[in-house]
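K.L.:
Pasted the sequence and its predicted model underneath.
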Amino acid sequence: MITYTPMDIGLCHGRLHIYSCPKALTKHVQTVMEGELNQSLVLNWQRQPLRPGGYRGSLSYSHGIGSGAKIVTALKSWSYLIFELSEFNSFEGSLYLYTKELGLYRSPINSQGQIMVSEDLLNSVITQDMIQGDLRDAVEKLMGKPWDIALEPFREVEIQAVTNVADRLSV
């Protein structure tokens, strides 16, 4: 019997945003990431203005298919983290969103980064006896809206940081 590793099957490319991490965990998080990706990494930690005492960092990686799931499994064991990971192979990908309050959200995404909801999941929601508002909430949950709402302020901090760097470079 032939056993294939994820690297034998193909590479994927991912982007991890850790939006909030206590300072005491930054080294541990980096060590776990290095172990999962089997390479040295430099995470550029910066203060997280939305969480006093918190830090944020991000990185891109290329590794075997399924690396994102392993990274997420390792990171979600620290409930203090808030993070987002997207991973793509040549034609599809996965999106993972995590907050302590909401837990983990995972969805397949297409090559444009759009969430794909399976027919079975959609059928399970629409066949339940719900009033219209509950149905809307259930579909929004399938699409990750509560996680998007929770993560949006952190994404805005990232966008503002990039804008500030661009402004300094253009002067």
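P.N.:
Done, it's in.

K.L.:
For the rest of this, base every contact and every neighbour count on C-alpha atoms.
P.N.:
OK.

K.L.:
where does the closest residue in space to residue 104 that isn't next to it in sequence fall, helix, sheet strand or coil?
P.N.:
Once flanking residues are discounted, residue 104 sits nearest to residue 98: 4.6 Å by C-alpha to C-alpha, 6 or more residues apart in numbering. Of the three states, residue 98 takes strand according to DSSP: H, G, I helix; E, B strand; the rest coil.

K.L.:
Which helix in the protein has the most residues?
P.N.:
For the chain, the helix reaching the highest residue count under DSSP state H is reported as helix 145-170.

K.L.:
How much space separates the residue nearest to residue 104 from residue 77?
P.N.:
For residue 98, the distance to residue 77 (C-alpha to C-alpha, to the nearest Å) stands at 11 Å.

K.L.:
Could you do residue 104 as well?
P.N.:
Taken as C-alpha to C-alpha, the span from residue 104 to residue 77 is 11 Å.

K.L.:
Mind checking which of these two has more residues around it?
P.N.:
residue 104 (17 against 9; other C-alpha atoms under 10 Å).

K.L.:
Show me where the chain has its strands.
P.N.:
For the chain, strands defined by DSSP state E occupy the ranges 11-22, 46-47, 54-64, 82-88, 92-99, 103-110.

K.L.:
Just want the angle from the longest one to helix 145-170.
P.N.:
Interaxial angle, strand 11-22 versus helix 145-170 (axes from the mean of the first three to the mean of the last three C-alpha atoms, to 10 degrees): 90 degrees.

K.L.:
List the buried residues of strand 11-22.
P.N.:
11-22 (16 or more other C-alpha atoms under 10 Å).

K.L.:
want to compare, so here's the second one:
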Amino acid sequence: MTAANTLRRRPATTAGVAWIHASPRAMRTHLEWAVGHAVGDALRFVWQPQPVEPGMERTEVHWSGPVGTGAAIASALAGWRDVRFEVTEDPVPGSDGMRWMHTPQLGISAQRIDAAGSLLVPEERIRGAIEAAGPDARALLAALDDAMGGAWDRELEAYRHASDGAPVIALHRVG
């Protein structure tokens, strides 16, 4: 009789970034708690004024942890209506990367991303846009823009540039 080998698969570990582009100052502690709960640690962020929207603040957090941590962070932040944010989760073997974007006006958008951070639009979404647009080129462009989260990108672009040179916090979640 031979003993069977048992393989224990460790959960895949990934990394990403959470940008809180704009939040009212009064919500800082609540957002730190929400993200901390998502990653399983008590957190304190370094906040800076958001020059694009006076009275708002911003922070940037680099994180690492099991696959799904990005979704947990995005879900925790999505509960706060007045917050503009983005969360990324890098792809790893067996799991697509993701990017979540949220604005108060548009709500949340989730997109798959590749290793370079480029959006991956599923084939059926592209085919559906082509079919729905028919010969109308403008309708096709609008449908493809929607598939790529264009409205979120346009609304967040000014907030992204405000983060250039901001301090970075790194979070590590093991387990």
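P.N.:
Happy to help now that I have it. Owing to the predicted nature of the structure, the values given are computational and were not obtained by experimental measurement.

K.L.:
would you turn the strands of structure 1 into JSON lines with distance to residue 138 of structure 1?
P.N.:
Shown next, in JSON lines, are the strands of structure 1 (distance: least, C-alpha to C-alpha, whole Å):
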{"stretch": "strand 11-22", "distance to residue 138 of structure 1": "26"}
{"stretch": "strand 46-47", "distance to residue 138 of structure 1": "35"}
{"stretch": "strand 54-64", "distance to residue 138 of structure 1": "31"}
{"stretch": "strand 82-88", "distance to residue 138 of structure 1": "21"}
{"stretch": "strand 92-99", "distance to residue 138 of structure 1": "17"}
{"stretch": "strand 103-110", "distance to residue 138 of structure 1": "14"}
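
K.L.:
Pick the most buried one from the ones you listed.
P.N.:
Mean neighbours per residue, mean count of other C-alpha atoms under 10 Å, is largest over the strands of structure 1 for strand 82-88, with a mean of 23.

K.L.:
What span of structure 2 is that one aligned with?
P.N.:
On structure 2, the counterpart of strand 82-88 of structure 1 by TM-score structural alignment is residues 84-90.

K.L.:
Now the aligned residue in structure 1 for residue 113 of structure 2. Nearest residue, chain neighbours left out?
P.N.:
By TM-score structural alignment, residue 113 of structure 2 lines up with residue 109 in structure 1. Using C-alpha to C-alpha, 6+ apart and skipping the chain neighbours, the partner closest in space to residue 109 of structure 1 is residue 115 (4.5 Å).

K.L.:
residue contacts, the one you found?
P.N.:
Residues in contact with residue 115 of structure 1 (C-alpha atoms under 8 Å, 6 or more residues apart in numbering) are 95, 107-109, 143.

K.L.:
got TSV for these, with distance to residue 37 of structure 1 too?
P.N.:
Formatted as TSV, those follow (distance: C-alpha to C-alpha, whole Å):
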residue	distance to residue 37 of structure 1
95	18
107	22
108	21
109	22
143	28
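
K.L.:
do you know how far whichever residue in structure 1 pairs up with residue 71 of structure 2 is from residue 87 of structure 1?
P.N.:
Matched to structure 1 by TM-score structural alignment, residue 71 of structure 2 sits across from residue 69. Distance of residue 69 of structure 1 to residue 87 of structure 1, computed by C-alpha to C-alpha: 9 Å.

K.L.:
One more: residue 154 of structure 1?
P.N.:
Residue 154 of structure 1 is 19 Å from residue 87 of structure 1, by C-alpha to C-alpha.

K.L.:
Could I get the contacting residues of residue 155 of structure 2?
P.N.:
residue 103.

K.L.:
Quick check: the residue mapped onto residue 49 of structure 2 from structure 1 vs residue 81 of structure 1, distance?
P.N.:
Using TM-score structural alignment, the partner of residue 49 of structure 2 in structure 1 is residue 47. Plainly put, residue 47 of structure 1 is 14 Å away from residue 81 of structure 1 if you go by C-alpha to C-alpha.

K.L.:
Without its sequence neighbours, what residue ends up closest to residue 101 of structure 2?
P.N.:
residue 86 (4.4 Å).

K.L.:
wait, isn't the one you found in contact with residue 99?
P.N.:
Yes. Residue 86 of structure 2 is within contact range of residue 99, at 7.0 Å (criterion: C-alpha atoms under 8 Å).
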